[in-house]
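K.L.:
Just need the structure, nothing else, for what follows:
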Amino acid sequence: MFRVAVWLAAIPALAAGTAALAGPDDIRLTGRVVDRAQVLDKATRDHVTAASRRLEQRTGHQLVVVTIPSLEGDTIEHYSLTLFNRWRVGRACCNDGVGLLFAMRERRVRVEVGKGLERQLTDPEAAAIIQRSILPAIARGGIAAGVRAGTDAIAGELERS
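P.N.:
Predicted structure coming up:
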């Protein structure tokens, strides 16, 4: 899986008590958006769900977006790999899922790309999505804007390839 982690200096600190803290083994896959940090509005959740559904219909690839309050001392690399592997994002035959994880307290984001997609969404392309789409959107419009921008950029890249 692809490993990109970036410091998100533009994310404001969360208010205390926004969501129960949990490790990757405690979080259930409940849909295409899992907002454990409770930072996304309905319009953003709907936007991500629709984009993820469209991507899967057009390409077969699955995309899941997750927000968490904190990594609770874990590394974002270990946390995201554990979470998305446990959920088996992507088709079993192809390992072609993508996970986009936002850790709010640590102000980090990570893109995990299944082995079956590493040629279509390379490390430099994923890093560019974070640098050119997600971070500027967060700086302009907050975390929800970054989530939408990241979702759209990942889906767009995979639909083009």
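K.L.:
alpha carbons only for contacts and neighbour counts from here, please
P.N.:
Fine.
K.L.:
Need the three-state assignment for G156.
P.N.:
With DSSP: H, G, I helix; E, B strand; the rest coil as the basis, G156 sits in helix.
K.L.:
what about the residue nearest to the spatial centre of the chain, distance to I129?
P.N.:
The centroid of the chain falls nearest to L100 when counting by C-alpha atoms, centre = their mean (1.3 Å). Noted for L100: a distance of 11 Å to I129, by C-alpha to C-alpha, to the nearest Å.
K.L.:
joint contacts of these two?
P.N.:
Common neighbours of L100 and I129, using C-alpha atoms under 8 Å, 6 or more residues apart in numbering, are G150.
K.L.:
Now do the strands in the chain.
P.N.:
4-7, 33-35, 62-68, 97-103, 108-113 (DSSP state E).
K.L.:
could those go into TSV alongside distance to T75?
P.N.:
Formatted as TSV, these follow (distance: least, C-alpha to C-alpha, whole Å):
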stretch	distance to T75
strand 4-7	10
strand 33-35	19
strand 62-68	13
strand 97-103	10
strand 108-113	10
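K.L.:
What are the buried residues along stretch 100-118?
P.N.:
Buried residues in stretch 100-118, counted by 16 or more other C-alpha atoms under 10 Å: 100-114, 116-118.
K.L.:
one more to line up against the first:
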Amino acid sequence: MRSWLGWLVVFCVFGTPALGVTVDAVPRPAKGSWTVDLTPTHVLTPAVRAEVDRLANALNDQGLGQLMVVMVGTTSPRPSREFALALFNRWGIGHAGRDDGALLFIAYSDRKAEIILGDGVDGPEDQEASDEVMAQAIVPAFKRKDPNEAVRGGAQGLKELIENSRLNNPGAAEPSTAADLGGQDSASEASVSITQAPASMTESSSSEPNLGFFAGATGVVGAVGLAGSAWLRRRPRKCRTCGNLRARLGEAQDDAHLDPGQRREESLGSVDYDVWWCESCEDGTVERYGRFFSSFKRCTQCRYVTGKQTSRTLRSATYDHGGEVEVTVRCGHCDYVTTSRHSTPRRTRPSSSSSSRSSSGGGRSSGGGSSGSW
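P.N.:
So this is what the prediction gives:
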């Protein structure tokens, strides 16, 4: 009898799947704090939590948006994306009426990462930037077993996403078109031409009622898109003159076929170039691959993506009036400097339904963002 009871206890303890925390049980962070770490070993270091709080407070103080990071062990049996969206809307991350919030949610034991975007910052460009943050900053760091760098890089990327969103830049120019990207000066060699490289774009639907299906579909589409983009970039090229296959030059070799501005873009990491060389014709073609997730801006003088942007607050936004910032872009290629001033929206008072302890203020999301796993 005792033996049977012993096996029953062992089964109950080890044979029952671990159940995750519920949305209602996730504690709201104290006002001024934007991180929650419910992992059993408290994965996030104090330094990273302080860095996330610094980034999030800077956004909130300027009235540009709100950024939250939440880590739990597991959400089982609830899908992580469904859990993250419910948590986002329960807390109301973002300013009421602007819906300018972003949540980086990590189910650490499940190896799942979710980005939830507020309805005000989930346009096509924002979705594209979200996918880039997930694919370039978050998932690779988790695969390297560096969760703190994943969170730090993800928070930095989402802060830039909100700052660069159309919501906060209503007068910004339209995104660069293929014609614009292909309009740069060609390389110094007359035989080299520039063509626009293919780029993948994955848009997530924010109105899909089945969130579990939505999360899975987003992951599949994202993986297919990245794989397809890599294949298109490296697929064999034929020379149109002689019909022979071209060879893709290495990074050291292709510099000889790039002009100084293009080499500067590559050194800064804002643009990557491939040179496909035909040995028979001694002819090369240059293909341009702009990076979606880059802090550099296109210089209005030389047209290369070599401008480093800095901003200075001239007047802080308050609950009564908006603010003003001075934005300076200094080109790292031609040293051209442009300065402009932009208005920022006034701060929005938290809705009465929000908890007095919560830093969030009444934002809403329909499910836009990105999913990742490692």
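K.L.:
picking that back up, I'd guessed the residue nearest to the centre of the first structure sits against Q62; true?
P.N.:
No: using C-alpha atoms under 8 Å, L100 of the first structure is not in contact with Q62, being 11.1 Å away.
K.L.:
What is the aligned counterpart of G92 of the second structure in the first structure?
P.N.:
Aligned by TM-score structural alignment, G92 of the second structure pairs with R88 of the first structure.
K.L.:
can you check V10 of the second structure too?
P.N.:
Counting by TM-score structural alignment, V10 of the second structure has no partner.
K.L.:
Could you find the closest non-adjacent residue to the aligned partner of I115 of the second structure in the first structure?
P.N.:
Using TM-score structural alignment as the criterion, I115 of the second structure maps onto V111 of the first structure. Leaving out its chain neighbours, the residue that sits closest to V111 of the first structure by C-alpha to C-alpha, 6 or more residues apart in numbering is L100, at 4.8 Å.
K.L.:
How much space separates the one you found from E157 of the first structure?
P.N.:
For L100 of the first structure relative to E157 of the first structure (C-alpha to C-alpha), the value is 14 Å.
K.L.:
now swap in I27 of the first structure and tell me
P.N.:
Taken as C-alpha to C-alpha, the span from I27 of the first structure to E157 of the first structure is 28 Å.
K.L.:
can you give me the helices in the second structure?
P.N.:
2-10, 46-61, 80-91, 124-133, 139-143, 147-163, 178-181, 211-234, 251-254, 260-268 (DSSP state H).
K.L.:
Check which helices and strands the fourth one is in contact with.
P.N.:
In this case it means helix 124-133 of the second structure. helix 147-163, strand 369-373 (3 or more C-alpha pairs under 8 Å, 6 or more residues apart in numbering; DSSP states H and E).
K.L.:
Same question for the longest one.
P.N.:
Contacts of helix 211-234 of the second structure with other secondary structure elements, assessed using 3+ C-alpha pairs under 8 Å, 6+ apart, are made with helix 80-91, strand 369-373.
K.L.:
one more time with 6 Å
P.N.:
For helix 211-234 of the second structure, there is no helix or strand it packs on, judged by 3 or more C-alpha pairs under 6 Å, 6 or more residues apart in numbering; DSSP states H and E.
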